[in-house]
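J.: Here is a sequence with its predicted model. Questions after.
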Amino acid sequence: MAEFDLKTKNGTEGIEIINLSNGKIPIQRKQTEINFSRRFDNNSDSWIEKSIKLIWNEKCKNNDRLYNQSKFRFEGIRKIDDNQVVINLGLTTYMELIGTNCNPFGKQLVVYGTQSFNSKRSCLADPLGVGSLLLTSDSKFLFLKRAMWTGEDKGKLDRPGGHPEPDNVSTNIRTWTEEECHLPKNRLRIREEIFDSVKCEIRDEINLPLESLKDPLLLGIVRSLERFGRPSAEFLVLCSLTSKEVEKLYLKGCQAEADESVGIVFLPEEKVRGLDLDQSIWHSLTDAACGAIELYNQCYSSSPNQP
């Protein structure tokens, strides 16, 4: 499992990449295990909680569409062998994301976490995001232009994505005992939520039927250094529809999250795989999208649509 920092072409501080495939095929759902424990929650203190709340309230004054919700916290990932990975997860919240990874306050928390808990990441929310490079049947990748009201990356080009939701696993997940956290059936439910959320985000953002999407393939993990290592799991999803069919469905505008984007852009697979994109495109892309493209290039030397 290769880990390295990469200076992206979009002008930000760069990204950290965890490549799970080492140049081989991506990781399938059945090859992924979950280690869920509240020991992996972010550490906090009363003064940290108060600061985060103040940051959140200020953000909500300027954006009444923000709402707080539980998220899975990414603690780390490891490979058992070439065919199996384990993802360590705890719980955090969207409010803590906005108040830590997405705020200069995060820099202070890196120092505090290092001094108090011997880990620079211990006080950061680090919620696990998911994103997908969606490849149409005519070999074009789809990117969304994010709406200006969204909490992150306003106006940027991004791959479809979001967060797996703990409440979809169980509304009582926050009160699970450690024994319940480690039950095989509960770990399986979390894994299914992570992989299913990838397809659901595509459905809700682009208006594609789930049956048109193949099961997501995990390419790796991307951390945005500009957001103190904010993590996202990046996937490849193959679609049975052409780009024109996808565009027609998107333009209907009846999808659940239609207001999160203001348009779509298709980029040829061979140009994405060859990193042969105009500078204007690179500067428009989010860190996560740049990382997903890099991971895709490390996994594929030819289009997966080829027979």
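T.: Noted; the coordinates are in hand.

J.: use CA for all of it now, contacts and neighbours both
T.: Fine.

J.: Once you drop chain neighbours, what's closest to Glu13?
T.: Nearest residue to Glu13, sequence neighbours excluded (CA to CA, 6 or more residues apart in numbering): Glu226, at 5.3 Å.

J.: What count of nearby residues applies to the one you found?
T.: Neighbour count of Glu226, defined by other CA atoms under 10 Å: 16.

J.: who's in contact with the strand ranked longest in the chain?
T.: Longest among the strand segments of the chain by residue count, using DSSP state E, is strand 70-81. Applying CA atoms under 8 Å, 6 or more residues apart in numbering, the contact partners of strand 70-81 are 1, 20, 40-42, 85-94, 125-128, 163-167, 231.

J.: got it, and stretch 268-288?
T.: Contacts for stretch 268-288 (CA under 8 Å, 6+ apart): 8-12, 14-15, 131, 135, 139-141, 153, 156-159, 222-224, 232, 234, 290, 293, 296-297, 300-303.

J.: ok, second structure coming up, stack it against the first:
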Amino acid sequence: MDPDICLWFTSPGTPKSSVRVVLGVHHNRKVLDSHEKNIELIWARRREKNPRLFNGSKFRLHSSDVQNGTVTLNMGLTCYKDYLGTNWAPDAKTLHHLGKRDFDNSQAYLSDPAGVGAMVQTSDGYVIFIRRSDKVGEAPGLWDVPGGHPEPQELLILLGKDKNLEIHDIPMDEFPHDAVVEEIYDSIIREIRDEVNIPVESLSEPLLLGVAGNNTSAGRPSIEFYVKCSLSSNEVKALYSAGGPEAEESTSMALVHLKDINELDKSAMWKEIAPHARACVRLFQSYRKTLRKKTNNHSLNQVQ
């Protein structure tokens, strides 16, 4: 097993209708008073190196549960500053130890913002990878799947609030939990559109493949999806070359045929794939294996 990743759970292509979110302050990270000043110091140093850093709000994925085909995501709120100051802190292992000691949860003191990623399949059977720019903060220069983060600030529009407000200033019990699910699924479509330049109308509704933790960022979780694209690989190449709103985040695109996906970990490309993207590949492999079993069982039933 890959030491850089851990699979929380695998999901056989779960649609949005079978996903629910439980949002609450008890799912926020626990505050460790002795570490708070370190978070501020880490943020100040990061800002010195990159003044463009923005402390945006994020959803924190606390835990998940799968029962009777329904996936429940237990979520709180966090922010990018806390992410850099905990998951990327030099003493992140100590935070793990203290969380385990104090709450029997090694992630208790970690920010753990939920990321999203997707295996995007073209109409002629290729999946999309993009090479991350050296200018991005995480996994620079590595191959990745399209992805990013769901944005809590987007819920302000649904709540009829001023979008310039801070989401943390609004009581969490005012948030419509169904809207959080919508934002999670909408966010991956936006990321594919902005990073690869594929029109939204060419993309299917995402299917949930599962959740994985990235051990290179202290277990930070990512929600992984499968999305079908109605365009061919050549059409996608042309759109990517034309550039989208987030074109500066990547430098090139690679297309891998479905027949090669199961052997991708044996290729030279594998060691250059970002950890969470490797997890997405693993979840996609599991999903395809499930589909093959269903197809074979259906064929057997027809014969019988």
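T.: Perfect, I can see it now. These figures come from a predicted structure and were not determined experimentally.

J.: what TM-score comes out when they're superposed?
T.: Laid over one another, the chains give 0.89 as their TM-score (TM-score structural alignment, normalised by the length of structure 2), with 284 aligned residues with a CA RMSD of 1.8 Å.

J.: before we move on, the earlier item: need the buried ones from the contacts of stretch 268-288 of structure 1 selected in PyMOL.
T.: Listed next is the PyMOL selection for buried residues among the contacts of stretch 268-288 of structure 1, using 16 or more other CA atoms under 10 Å:
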select buried, resi 8+9+10+14+15+131+135+139+140+141+153+156+157+158+159+222+223+224+232+234+290+293+296+297
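
J.: What is the aligned counterpart of the residue nearest to Glu13 of structure 1 in structure 2?
T.: Taking TM-score structural alignment, the alignment pairs Glu226 of structure 1 with Thr216 from structure 2.

J.: For that match, give its distance to Thr10 of structure 2.
T.: Here Thr216 of structure 2 is placed at a distance of 20 Å from Thr10 of structure 2 (CA to CA, to the nearest Å).

J.: Ok, Gln302 of structure 2 next?
T.: Gln302 of structure 2 sits 28 Å away from Thr10 of structure 2, going by CA to CA.

J.: Neighbour count for the two, which is higher?
T.: Thr10 (19 against 8).

J.: quick one, what contacts the closest residue to Val136 of structure 2 other than its chain neighbours?
T.: Leaving aside its sequence neighbours, Val136 of structure 2 sits nearest to Glu249 (CA to CA, 6+ apart; 6.4 Å). Residues in contact with Glu249 of structure 2 (CA under 8 Å, 6+ apart) are 132-133, 135-136, 195.

J.: How about Pro176 of structure 2?
T.: Applying CA under 8 Å, 6+ apart to Pro176 of structure 2 gives no contacts.

J.: Likewise for the one 10 residues further on?
T.: Asp186 of structure 2 makes contacts with Pro150, as judged by CA under 8 Å, 6+ apart.

J.: corresponding residue for it in structure 1?
T.: Per TM-score structural alignment, Asp186 of structure 2 is aligned with Asp196.

J.: Now for its match, which secondary structure element holds it?
T.: helix 184-206 (DSSP states H and E).

J.: and the helix or strand that that helix is followed by with strand 70-81, angle?
T.: Counting by DSSP H and E, the element after helix 184-206 of structure 1 in chain order, helix or strand, is strand 217-224. Between the axes of strand 217-224 of structure 1 and strand 70-81, defined by axes from the mean of the first three to the mean of the last three CA atoms, to 10 degrees, the angle is 120 degrees.

J.: Relative to the whole chain's centre, how far out is strand 217-224 of structure 1?
T.: 8 Å (CA atoms, centre = their mean, to the nearest Å).

J.: quick one, strands of the stretch 51-200 of structure 1?
T.: 70-81, 84-93, 129-135, 140-146, 157-158, 161-162 (DSSP state E, counting those that start in this stretch).

J.: counterpart of Gly161 of structure 1 in structure 2?
T.: Under the alignment (TM-score structural alignment), Gly161 of structure 1 pairs with Gly147 in structure 2.

J.: Look up the closest residue to Glu40 of structure 2, ignoring the ones flanking it.
T.: Gly85 (7.3 Å).

J.: From Ser111 of structure 2, how far out is the one you found?
T.: 8 Å.

J.: Those two: which has the busier surroundings?
T.: The neighbour comparison of Gly85 of structure 2 against Ser111 (other CA under 10 Å) goes to Ser111, with 32 against 24.

J.: The helix holding Asp196 of structure 1 vs strand 140-146, what angle?
T.: Put simply, helix 184-206 of structure 1 runs at 80 degrees to strand 140-146, going by the same axes, to 10 degrees.

J.: still on that earlier bit, map the residue nearest to Val136 of structure 2 across to structure 1 for me.
T.: In structure 1, Glu249 of structure 2 lands on Glu260 (TM-score structural alignment).

J.: Equivalent analysis for Trp8 of structure 2, please.
T.: By TM-score structural alignment, Trp8 of structure 2 lines up with Ile18.

J.: And for the aligned residue in structure 2 for Leu213 of structure 1, the neighbour number?
T.: Residue pairing (TM-score structural alignment): Leu213 of structure 1 is matched to Leu203 of structure 2. Neighbour count of Leu203 of structure 2, defined by other CA under 10 Å: 19.

J.: Now Leu203 of structure 2. Nearest residue, chain neighbours left out?
T.: Closest to Leu203 of structure 2 by CA to CA, 6+ apart is Cys229, at 4.7 Å.

J.: Which residue in structure 1 aligns with His26 of structure 2?
T.: With TM-score structural alignment as the criterion, His26 of structure 2 pairs with Arg39.

J.: wait, what's in contact with that match?
T.: Gly90.

J.: The match of Trp8 of structure 2: neighbouring residues, count only.
T.: Around Ile18 of structure 1 there are 22 residues (other CA under 10 Å).

J.: Am I right that it falls within a helix?
T.: No. Using DSSP: H, G, I helix; E, B strand; the rest coil, the secondary structure at Ile18 of structure 1 is strand, not a helix.

J.: What is the burial count for the residue lying closest to it once chain neighbours are set aside?
T.: In this structure, Ile18 of structure 1 finds its nearest non-sequential neighbour in Glu3, 4.5 Å apart by CA to CA, 6+ apart. For Glu3 of structure 1, the neighbour count with other CA under 10 Å is 14.

J.: Give the buried residues for the helix or strand that contains Glu3 of structure 1.
T.: When elements are assigned from DSSP H and E, Glu3 of structure 1 belongs to strand 2-6. When burial is assessed from 16+ other CA under 10 Å, strand 2-6 of structure 1 yields no buried residues.

J.: got the contact list for that strand?
T.: Contacts of strand 2-6 of structure 1 (CA under 8 Å, 6+ apart): 14-20, 22.
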